[in-house]
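1. I would like to see how this sequence folds:
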Amino acid sequence: MLSIFQKKIFLADLLEGFTDFHNHLLPGIDDGAKELDDSLAMIRKFNEFGITNFVASPHVMGEFYPNTPQTILPALEEVKKALPKGNSIKAAGEYMMDQFLIDQLEDENVLNVVTNYVLVEMSYFQAPINLAEILFKIQNKNLKPILAHPERYAFYHGNSLNKYEDLKARGCKFQLNMLSLSTHYGTGIHKKALQLLENGMIDFISSDAHRMEHLEKIQQLKLKKTQVKLIEPVIEKSKALFN
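-> Next up is the predicted model:
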């Protein structure tokens, strides 16, 4: 039980029963786990702070990681065969909003996070020129886009939240990275994460863990009580996504 006298609370203490749906656990198919042993070590580390359910979401990028179910599902089966007892794992993808995604949508070859939600991302340099078209095509397939780590797109930073509000109006849900609650990615991204939280714009949270270092930092991440009040509803909504 958490003490009411604690000045700060570990984020990990809030994650019991949580499903992590943005991570790079599958071995050898993107810039996450390199080998099966890496995958299993990361899963055991997740277990230390109460997470036993996973949706692996390898990058899907036409130019760098042209993953499809034909590459993702065999990697998933490799992990499943060695999965520690008490854990469960499924697979989706973290889809770059590019022409490759458009092609996969047309071929109905997209792996969803859950039901009709699909995890998408943008380049860190600029939004796609045809962003509105891509979002329309996603929704035209009866899918709902979850935008990964909106706080990390520096081209949307500034005092105004207009660009984020526009994405919301276009049907995007927002998924915060756990490490954005620290200065891991930089102070600007940390500030934007808190601003989005304070304005009620974050829907879900997940780890985006690529390697053990990320999980070790998440395990040690402490939150102020004011931050806990902001993040607890997001954690609960993330859990409800899988109930």
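2. contacts and neighbour counts: CA atoms only from here.
-> OK.
3. ranges for the helices of this structure?
-> Assigned by DSSP state H, the helices in the chain fall at 36-48, 69-82, 99-106, 131-140, 162-169, 187-198, 212-219, 225-240.
4. want to throw those helices into CSV with distance to Pro58 and mean neighbour count?
-> CSV is the format used below for the helices of the chain (distance: least, Cα to Cα, whole Å; neighbours: other Cα atoms under 10 Å):
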stretch, distance to Pro58, mean neighbour count
helix 36-48, 12, 18
helix 69-82, 8, 15
helix 99-106, 14, 16
helix 131-140, 19, 16
helix 162-169, 23, 13
helix 187-198, 22, 18
helix 212-219, 16, 17
helix 225-240, 19, 16
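5. Now show me the structure for the sequence below, then we'll compare the two:
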Amino acid sequence: MFHIFNKKRNNTLEWLQVDMHSHILPGIDDGCKTVEDSVDLLQRLSALGLDTFYFTPHIFQDMYPNTPERIGQAFQSLQAAATPLLLGGYAAEYMVDGHFDQRMEKDDQPLASLPGKHVLIEMSYIQESKSVEKNIFDLQIKGYQPILAHPERYVFYHENPKAIERFKDLGCLLQLNILSVFGYYGSREKKVAKYLLDRGLIDFVGTDAHHDRHVQMLERGLKKEDIKPYFKKCNLKNQSLLHCTT
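-> Below you'll find the predicted structure:
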């Protein structure tokens, strides 16, 4: 597909094509603050080879009490300003906590999901949610496909990354942040990312871009290194989102 800032590049993300996790929608969480900021990041990510973008702002009641309706409004405001970039759609990154448990008990409130009813979930970085396995089961019962966001970033798995493998046994997919490969979040996060990649456990990859610094680090990292070989053992599903009917 066409990239509006297409130019000769060495290492790109064209092999990934689809970014399925970011906080680029303006003004609704800890990501971009303005439409102008959002468009700037999207243009730069497009120049790196990505051509389709799905947005997943936080739904975390205690900090970012977003709703699918509010996220949709932010998406529409960005869509109007970001032509000709391909904005694939929007979903959310749900914090699995007590509020999420209550949400799951309400059958009349559909979740903000990616195509194919894929739902992105996250936990606190410092303590595993006691109900995460139940949450995964409940999502599956309701017809959703859960995806655990950035498992390499949870500090309680750093000494025992094998514990992450049980999520695959539960039928939960795993999403890795690209910046973890470059060591942006720290050496332990990079080590766990490598563990998961070497075992072919990663299903989705996202930029998790929030702001200029994240994209700047991607730009710098890709100038130095081709990261595609890191993913050779993984059957990445990013592009499959383009073909999902629901």
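6. before we move on, the earlier item: any idea which of the helices of structure 1 gets closest to Ala154 of structure 1?
-> Between Ala154 of structure 1 and these, the shortest gap by Cα to Cα is with helix 187-198, which sits at 7.6 Å.
7. just how off-centre is that closest one within its chain?
-> Centroid separation between helix 187-198 of structure 1 and its chain, computed with Cα atoms, centre = their mean, to the nearest Å, is 16 Å.
8. cool, stretch 172-187 of structure 2 as well?
-> The chain centroid and the centroid of stretch 172-187 of structure 2 are separated by 10 Å under Cα atoms, centre = their mean.
9. what about the helices of structure 1, which gets the closest to Ala91 of structure 1?
-> Short answer: helix 69-82, nearest of the helices of structure 1 by Cα to Cα, at 6.6 Å.
10. For that closest one, name the packing helices and strands.
-> Secondary-structure packing of helix 69-82 of structure 1 (3 or more Cα pairs under 8 Å, 6 or more residues apart in numbering; DSSP states H and E): helix 36-48, strand 88-91.
11. Redo those as JSON lines? Include distance to Leu176 of structure 1.
-> What follows is these, written out as JSON lines (distance: least, Cα to Cα, whole Å):
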{"stretch": "helix 36-48", "distance to Leu176 of structure 1": "18"}
{"stretch": "strand 88-91", "distance to Leu176 of structure 1": "19"}
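12. among those, which is nearest Val110 of structure 1?
-> Between the helices and strands packed on helix 69-82 of structure 1, strand 88-91 lies closest to Val110 of structure 1; by Cα to Cα that is 10.7 Å.
13. on average, how far is the closest one from the matching bit in structure 2?
-> Here strand 88-91 of structure 1, set against structure 2 after superposition, deviates by a mean of 1.9 Å using mean Cα distance after the TM-score superposition for structure 1.
14. ok, and for that strand, which residues are buried?
-> Going by neighbour count (16 or more other Cα atoms under 10 Å), the buried part of strand 88-91 of structure 1 is Ile89, Lys90, Ala91.
15. Check what contacts that strand and list those residues.
-> Thr52, Asn53, Phe54, Val55, Ala56, Ser57, Ile72, Leu73, Leu76, Lys80, Leu111, Val113 (Cα atoms under 8 Å, 6 or more residues apart in numbering).
16. From Leu14 of structure 1, how far out is Ile146 of structure 1?
-> Distance of Ile146 of structure 1 to Leu14 of structure 1, computed by Cα to Cα, to the nearest Å: 22 Å.
17. Between the two, point out the one with more neighbours.
-> Between Ile146 of structure 1 and Leu14, Ile146 has the larger neighbour count (other Cα atoms under 10 Å), namely 21 against 17.
18. check contacts around the more buried one.
-> Contacts of Ile146 of structure 1 were listed using Cα under 8 Å, 6+ apart, and they are Tyr117, Val118, Leu119, Val120, Cys172, Lys173, Phe174, Gln175.
19. Cross-check the contact I'm expecting between the first one and Pro145.
-> Yes. Counting by Cα atoms under 8 Å, Tyr117 of structure 1 sits close enough to Pro145 to count as a contact (5.9 Å).
20. between the two, who's got more neighbours?
-> More neighbours surround Pro145 than the other of Tyr117 of structure 1 and Pro145, with 24 against 19 (other Cα under 10 Å).
21. separation between that one and Ala33 of structure 1?
-> Using Cα to Cα, Pro145 of structure 1 is found at 25 Å from Ala33 of structure 1.
22. swap in Glu216 of structure 1?
-> To Ala33 of structure 1, Glu216 of structure 1 is 15 Å away according to Cα to Cα.
23. ok, now Pro74 of structure 1?
-> As judged by Cα to Cα, Pro74 of structure 1 and Ala33 of structure 1 stand 15 Å apart.
24. Over to Leu181 of structure 1?
-> Counting by Cα to Cα, the gap from Leu181 of structure 1 to Ala33 of structure 1 is 23 Å.
25. what do you get for His210 of structure 1?
-> Distance, His210 of structure 1 to Ala33 of structure 1, by Cα to Cα: 6 Å.
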